[in-house]
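**Q** generate a structure from the sequence data that follows.
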Amino acid sequence: MRKLITGGRIITAVDDYVADVLVEDETIVAIAAHIDVDADEVIDAAGQYVLPGGVDPHVHFRMPFAGTETIDDFTSGTAAAVRGGTTTVIDFPLQSRDKGLIETLDHWHGLLGQDQPMVDVGFHMIVSDLSDGKLAEVPRLVDEGVTSFKLFMAYKNSLMADDETIFEALCASADHGLLTMMHAENGGVIDVLVRRALAEGRTGPKYHESTRPAKAEAEAVHSAIAIAEMAGAPVYIVHLSAEESLHHVAQARARGIAAYAETCPQYLFLDSSVYDLPEFEAAKYVFTPPARAKHHQEALWRGLAFDDLAVVSTDHCPFCFADQKRLGIDDFSKIPNGGPGVEARLQLVHDGGVRTGRISLNRMVDVLSTTPAKLFGLFPKKGTIAVGSDADLVIFDPNKREVLSVETQVSKVDYCNYEGREVVGSPTVVMSRGETVARDGKVVGRPGHGRFIKRAQHLEPLPGRRIDTSIKVIS
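**A** Reported below is the predicted structural model:
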């Protein structure tokens, strides 16, 4: 099957030019100023951008948490992703303390196969326990294409790993070429603050914010980087939300430490005023870390512009308001922590970042696609537009207006964090390995098109057919 995309403005992390793109089956086979071939389908992209498909390295489908499970599975979650221009996601098999790493991975493969994703899916491994010889399973994980860990410094008695486990995981990462992701909050301090709030009768969702202060995040970010430095390992801070936390990352990078960090749209576009909503409405915004005071947003945008923040992920972790969030109706600490996000990432960052001049088009592609692909061993098959790369492509109309709403979203969750916000710029065609999976805001892909993708080690290229990343436009 040949598809020809004509006249689009191709935007990668480094390039910006008008050209045609020829796709054959799953792969980009030619890029030129004008391509004259017989094609099964010709897509006119004149006046639009042609972007590499988004890579979201932080989603939670089917995640068990707080006595329930995230509402999106691998079918609905990946459908939501493609509607918003994301064509690769990385999810998190969650190790129970009595389970091995490979046993955990096998279970998640079973869930993935059962759900039939619409786009390609990779896995990180959430680690809670490395006792009883479990470290010996790490080389097998690498062979299986799972080349990153995630550890939690919060949620005592459930997800939280102690310093010994964190250090051992980081040492294993250094030995085997993995990247360790850290949920950085001081869980002990937070637990004390939560107990005090509840004892004083402060039980509503607004107290989620005050019991998870920015300093608790910043202290844990500093600690995570210090432990990683001792282990000689790279470290990646997930969902960074606070200015002081960003300072610790920037200072580490200035000293030559391999420290990376992501932020998420909820920290760029929402602020702590959401916790002033009446009654239980604020529970929609109980995600972790919480939305911060507004002044943190400009610091995060500067971090994105100057590369102290490497990635915008979503931490898509959706729980329905009508029933799941209400598990904490009388105790905010029992509200499942998480919110939706995978569907609107590109639109929000384009509208609030590019159109306002905070970041360039190239930088938008970098933080949404290219850098996550590089950091997590997917580049150059994913994350760029080059001959030999997967035909994961987004044709994006920069002038198309859309109002974000639960009424039009694809995710199963029953609310939209950005309800009523108008955004300018939206995908018109989304392709995953050459197959059109979304068109004009409608998901047209088929469940089962997506497949598990084995990732290379940290910063290593994903092997495959020859890929020319230095392709130039020819006349």
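**Q** only C-alpha atoms from now on, for both contacts and neighbour counts.
**A** Will do.
**Q** chain center to stretch 104-111: distance?
**A** With Cα atoms, centre = their mean, to the nearest Å as the basis, stretch 104-111 stands 20 Å off its chain's centre.
**Q** quick one: buried residues of it?
**A** Buried residues in stretch 104-111, counted by 16 or more other Cα atoms under 10 Å: Thr104, Leu105, Trp108.
**Q** now do stretch 303-317
**A** 303-305, 307-317.
**Q** columns secondary structure and distance to Ser210 on top of these, output as CSV?
**A** CSV is the format used below for these (DSSP: H, G, I helix; E, B strand; the rest coil; distance: Cα to Cα, whole Å):
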residue, secondary structure, distance to Ser210
Gly303, helix, 24
Leu304, helix, 26
Ala305, helix, 29
Asp307, coil, 29
Asp308, coil, 26
Leu309, coil, 25
Ala310, coil, 27
Val311, strand, 26
Val312, strand, 25
Ser313, coil, 24
Thr314, coil, 22
Asp315, coil, 21
His316, strand, 23
Cys317, coil, 21
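**Q** and the residues you listed, which is closest to Ala250?
**A** Asp308 (5.5 Å; Cα to Cα).
**Q** hmm, that closest one is touching Ala258, no?
**A** No: using Cα atoms under 8 Å, Asp308 makes no contact with Ala258, being 11.3 Å away.
**Q** of all the buried residues of stretch 104-111, which comes closest to Ser148?
**A** Leu105 (12.5 Å).
**Q** re earlier: among the buried residues of stretch 104-111, which one sits closest to Gly77?
**A** Nearest member of the buried residues of stretch 104-111 to Gly77, counting by Cα to Cα, is Trp108, at 14.9 Å.
**Q** so the closest one belongs to a helix, correct?
**A** Yes: Trp108 sits within a helix when classified using DSSP: H, G, I helix; E, B strand; the rest coil.
**Q** doesn't Trp113 belong to a helix?
**A** If you look again at residue 113, you'll see it is Gly, not Trp. Yes: secondary structure of Gly113 (three-state DSSP): part of a helix.
**Q** burial of it, as a residue count?
**A** By other Cα atoms under 10 Å, the residues close to Gly113 number 14.
**Q** for the nearest residue to His176 once chain neighbours are set aside, give its distance to Gly177.
**A** Of all residues not flanking His176 in the chain, Pro139 sits nearest, at 7.1 Å (Cα to Cα, 6 or more residues apart in numbering). Distance, Pro139 to Gly177, using Cα to Cα, to the nearest Å: 10 Å.
**Q** to compare against the first, here's the next sequence to fold:
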Amino acid sequence: MDFDLVVRNGTIVTASDIWESCDIGVKDGTIIAVGPRLPAAPSAQEIDAEGTLEESMLSVGIDHSIVTNGVVPDPENFVGDTFNTGTRSAKDESIIAVIEDYHKLAKDQSYCDYAFHVIISNPTPQIIEDEFPWMDYQILDVMYSARKLGITTMVHAENADVIDWMTQHLEQKLMTHPYHHGASRPLIVEAEATNRVICLAELMDTPILLVHISGGLATKHIRDAQMRLLPIYGETCPQYMFLLADSMRKGDFEGAKCICSPLIREDKSDQDAIWAGVKNGSFTIVSSDHAPSKFNHPSGKQRGLKDGNLPYGKFHLIPNGLPGVEIVLYDSNNNNFITTRSIRIVSPSE
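**A** A predicted model of the protein is given here:
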């Protein structure tokens, strides 16, 4: 068959099935066939996935996308993706009702499998005690409820109080350029929160997934916990593997395009630590964390320029996130990404 690439001898895990000793056929960056012993022309590139999990490919690829809660772009935050476009390119309210509403909005709009990452912004007794079984401000309450139900809690590990304090003092000194987004969230902000939530998870004896880890200190906390056989899992993203903070220094406000949280780090040693974490299994998930905002729209990245008294605007007004759908699996042998979605390739013996 006319494949550009064939990945052979892998175990393929989707949302519904598992195939062992299976091949994947890719054409023009899209998977077009899955099956045993796929025939391929001599010109097709072939990768043997057997026994090369750490050296050849990332263990898990997930597009973690932020889309608008409707079928048109979000006018307030100007999120550029709907369920249609986002999946194609890759208050006290009942949790149950919210999930049902989002399923209705997604119906007939999605080009791939999807799941919802539910943020419990107001964990009322009704939600914690009555609704949570069906689906922080009190982290231990959330962990305790999750433990009873066998749920893994996802955690964005940053200390919000420190960030708010740093942002306020940076603004007082007129340090508001997009690059100063990094100064508001130093490494210790992520590392402290990571260590703290690991301690709370150990106290509760419950698993957690620390998402979009960006720095070496937090990576070390995760690895140390894993070496003590705690059920602590990590996720990172391509921007932390390939970009450095200088990308936020670009002129003409271009640096706003690279603002995300946690932020892209300053030192290459953090980038190296992320790569090491991918290779040694500290990170079981590499996610796109896709969060598109229009750059030239006043409610997109340009929102950071709303304060006309400052030449560089205010970094804290700039919407977080950058596009990342389809940047998922990386082939280190050929130094490029394989643009597929939610697919796991492991050796048959795993």
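**Q** pick out whichever of Pro139 and Gly177 of structure 1 has more residues nearby.
**A** Neighbour totals were compared for Pro139 of structure 1 and Gly177, and Gly177 leads with 19 against 15 (other Cα under 10 Å).
**Q** and of the buried residues of stretch 104-111 of structure 1, the nearest to Met431 of structure 1?
**A** Out of the buried residues of stretch 104-111 of structure 1, the member with the shortest distance to Met431 of structure 1 (by Cα to Cα) is Trp108, at 25.5 Å.
**Q** in the stretch 101-250 of structure 1, which spans are strands?
**A** For the stretch 101-250 of structure 1, the strands defined by DSSP state E, counting those that start in this stretch occupy 120-123, 125-126, 148-152, 179-183, 235-237.
**Q** can I get the ones you listed in a markdown table including mean neighbour count and distance to Ala220 of structure 1?
**A** Below are the strands of the stretch 101-250 of structure 1 laid out as a markdown table (neighbours: other Cα atoms under 10 Å; distance: least, Cα to Cα, whole Å):
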| stretch | mean neighbour count | distance to Ala220 of structure 1 |
| --- | --- | --- |
| strand 120-123 | 22 | 24 |
| strand 125-126 | 24 | 18 |
| strand 148-152 | 24 | 10 |
| strand 179-183 | 25 | 9 |
| strand 235-237 | 26 | 10 |
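**Q** quick one: which of the ones you listed is nearest Val430 of structure 1?
**A** Closest among the strands of the stretch 101-250 of structure 1, once you apply Cα to Cα, is strand 120-123, at 13.4 Å.
**Q** and the closest one, how far from structure 2 on average?
**A** Taking mean Cα distance after the TM-score superposition for structure 1, the mean distance separating strand 120-123 of structure 1 from the aligned residues in structure 2 is 1.4 Å.
**Q** go ahead and confirm Pro178 of structure 2 touches Ile259.
**A** Yes: with contacts defined as Cα under 8 Å, Pro178 of structure 2 counts as touching Ile259 at a distance of 7.2 Å.
**Q** identify the contacts common to those two.
**A** Met248 (Cα atoms under 8 Å, 6 or more residues apart in numbering).
**Q** re earlier: ok, so of the buried residues of stretch 104-111 of structure 1, who is nearest Gln297 of structure 1?
**A** Trp108 (35.2 Å).
**Q** just give me the match in structure 2 for that closest one.
**A** Under the alignment by TM-score structural alignment, Trp108 of structure 1 pairs with Tyr102 in structure 2.
**Q** show the contacting residues for Trp134 of structure 2.
**A** Ile96.
**Q** need the counterpart of it in structure 1.
**A** That one, Trp134 of structure 2, aligns with Arg140 by TM-score structural alignment.
**Q** name the nearest residue to Arg212 of structure 1, sequence neighbours excluded.
**A** Nearest non-adjacent residue to Arg212 of structure 1 (Cα to Cα, 6+ apart): Ile190, at 5.8 Å.
**Q** between Pro178 and Ile259 of structure 2, tell me which one has more neighbours.
**A** Pro178 (28 against 25).
**Q** so what's that one up against?
**A** Here Pro178 of structure 2 is in contact with Met248, Arg249, Phe253, Gly255, Ala256, Ile259, Tyr312, Lys314, Phe315 (Cα under 8 Å, 6+ apart).
**Q** name the nearest residue to it, ignoring sequence neighbours.
**A** Phe315 (4.8 Å).
**Q** tell me which residue of structure 1 matches up with the one you found.
**A** In structure 1, Phe315 of structure 2 lands on Phe332 (TM-score structural alignment).
**Q** can you pull the contacts of the closest residue to Ile66 of structure 2 other than its chain neighbours?
**A** Excluding the flanking residues, the one nearest Ile66 of structure 2 by Cα to Cα, 6+ apart is Ala291, at 4.8 Å. Contact analysis of Ala291 of structure 2 by Cα under 8 Å, 6+ apart lists Ser65, Ile66, Val67, Val79, Asn320, Gly321, Leu322, Pro323, Gly324.
**Q** change it to 6 Å
**A** Ser65, Ile66, Gly321, Leu322, Pro323 (Cα atoms under 6 Å, 6 or more residues apart in numbering).
**Q** in JSON lines, list the residues you listed along with neighbour count.
**A** As requested, the contacts of Ala291 of structure 2 are exported to JSON lines (neighbours: other Cα atoms under 10 Å):
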{"residue": "Ser65", "neighbour count": "24"}
{"residue": "Ile66", "neighbour count": "21"}
{"residue": "Gly321", "neighbour count": "23"}
{"residue": "Leu322", "neighbour count": "21"}
{"residue": "Pro323", "neighbour count": "20"}
